[in-house]
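Asks: quick one: sequence and predicted model below, then my questions.
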Amino acid sequence: MADEAPTGGTPTRFTIRPDDYHVPYAGTAQDGRKFFLSDELFAYDGRAWVGLFLWKPDGVFDEVRVSRIARGVGVPPGQATPGNGDGTLQAHLALLGAYTLEPITVQPFTETVDGAEFGWKVNHCDGMYTINIEPGDFICYYEPWDGYEYDT
């Protein structure tokens, strides 16, 4: 994509593609904003959230909305799994109005909410950039930033 980082450079945009694994909800909301929604966000201290990440139609970060939920019983501390939100995920989906599931190209960002860092964090290690979801760090995108593959 035109606004993505040149090969080897700091990523300024990346693509999130909906799938049947960790990215069931990514696309465009009725109001034109881009969104990513997950009920698998967790901290290693046992806290868990449903998180709705929103970007303006041009992919610039707009806001984060989170709701605390119960973490799955017996789930190892570093493993992502849907939390027990008793309809919280559906309530966040309802905020989107009529939405379309589709690939979105957006800016990475982080914002602290409820004492935890939320967003898509750019990391650099051993000469390689990655973009990881926070909290939980269970999705990791890498070059070419097209969203076709990610590590978990």
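Replies: All right, it came through fine.
Asks: from here on, contacts and neighbour counts on C-alpha atoms
Replies: Will do.
Asks: number of nearby residues for residue 15?
Replies: 20 (other Cα atoms under 10 Å).
Asks: any idea which helix or strand carries it?
Replies: Per DSSP states H and E, residue 15 falls inside strand 14-16.
Asks: what is that strand packed up against?
Replies: strand 104-106 (3 or more Cα pairs under 8 Å, 6 or more residues apart in numbering; DSSP states H and E).
Asks: this is the other structure I want to compare:
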Amino acid sequence: MNSSPPKLVAIDHDDYHAEHIGRTPAGHQFFLTLPFEPAIAGRIGGEFVALYLFDQQGVLIEAKIDSLGPRASLDHEARKSLYEQRLKELGDVSFERIEIAPFSVDRFDTTFGLVLREPDDDDDVWAVEVQPGNYMAFFEPWDSGEYDT
């Protein structure tokens, strides 16, 4: 297949995984999300709150990632409180479509971000996956704003 990696990926605001995306009063783009690391292959797994800030061109400028510990002992109220705190810190935001560049950051021995996945073979295509957890995946056309779960 003829596929190429994106420079930017569009994400449309919705009521699901892209509920808290948009712009800050300063014009930065943001993505507030709840990544997770599954408990597989001897790993305990974990829950996180991640706030990604991007400049107006979609380049990552900051990643605030908080670990909430293992999924099995998750304090749901603490997660909700921290999530709401991160959203409040942004100020009077507008929820809207964002266009951001793929990126990755390593924290807690885990890769976070909108991570490029290269094709495995000639029949495969480029993808961008929200990691950890791979709970959002983007494919061409990169400006569609849609994702698979």
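Replies: On my side now, so go ahead. Keep in mind it's a predicted model, so treat the numbers as computed, not measured.
Asks: picking that back up, same for the following helix or strand past the strand holding residue 15 of structure 1, what does it pack against?
Replies: Next in sequence after strand 14-16 of structure 1, counting helices and strands by DSSP H and E, comes strand 25-28. In terms of contacts (3+ Cα pairs under 8 Å, 6+ apart), strand 25-28 of structure 1 is packed against strand 34-42, strand 100-101, strand 104-106.
Asks: could those go into a markdown table alongside mean neighbour count and distance to residue 149 of structure 1?
Replies: Below are these laid out as a markdown table (neighbours: other Cα atoms under 10 Å; distance: least, Cα to Cα, whole Å):
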| stretch | mean neighbour count | distance to residue 149 of structure 1 |
| --- | --- | --- |
| strand 34-42 | 25 | 16 |
| strand 100-101 | 16 | 17 |
| strand 104-106 | 24 | 14 |
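Asks: for those strands, which one sits closest to residue 73 of structure 1?
Replies: Ranking these by proximity to residue 73 of structure 1 (Cα to Cα) places strand 34-42 first, at 13.0 Å.
Asks: residue 147 of structure 2 touches residue 139, doesn't it?
Replies: Yes: using Cα atoms under 8 Å, residue 147 of structure 2 is in contact with residue 139, at 7.4 Å.
Asks: quick one: the helices in structure 1?
Replies: 88-95 (DSSP state H).
Asks: please report how far the residue nearest to the spatial centre of structure 2 lies from residue 2 of structure 2.
Replies: Closest residue to the average C-alpha location of structure 2: residue 130 at 4.7 Å, with Cα atoms, centre = their mean. Residue 130 of structure 2 sits 23 Å away from residue 2 of structure 2, going by Cα to Cα, to the nearest Å.
Asks: what range in structure 1 does stretch 89-105 of structure 2 sit on?
Replies: The aligned range for stretch 89-105 of structure 2 in structure 1 is 95-111, by TM-score structural alignment.
Asks: how far does the matching stretch stretch from one end to the other?
Replies: Using Cα to Cα, the two ends of stretch 95-111 of structure 1 sit 20 Å apart.
Asks: could you do stretch 109-128 of structure 1 as well?
Replies: 18 Å.
Asks: next one: stretch 38-50 of structure 2
Replies: 16 Å.
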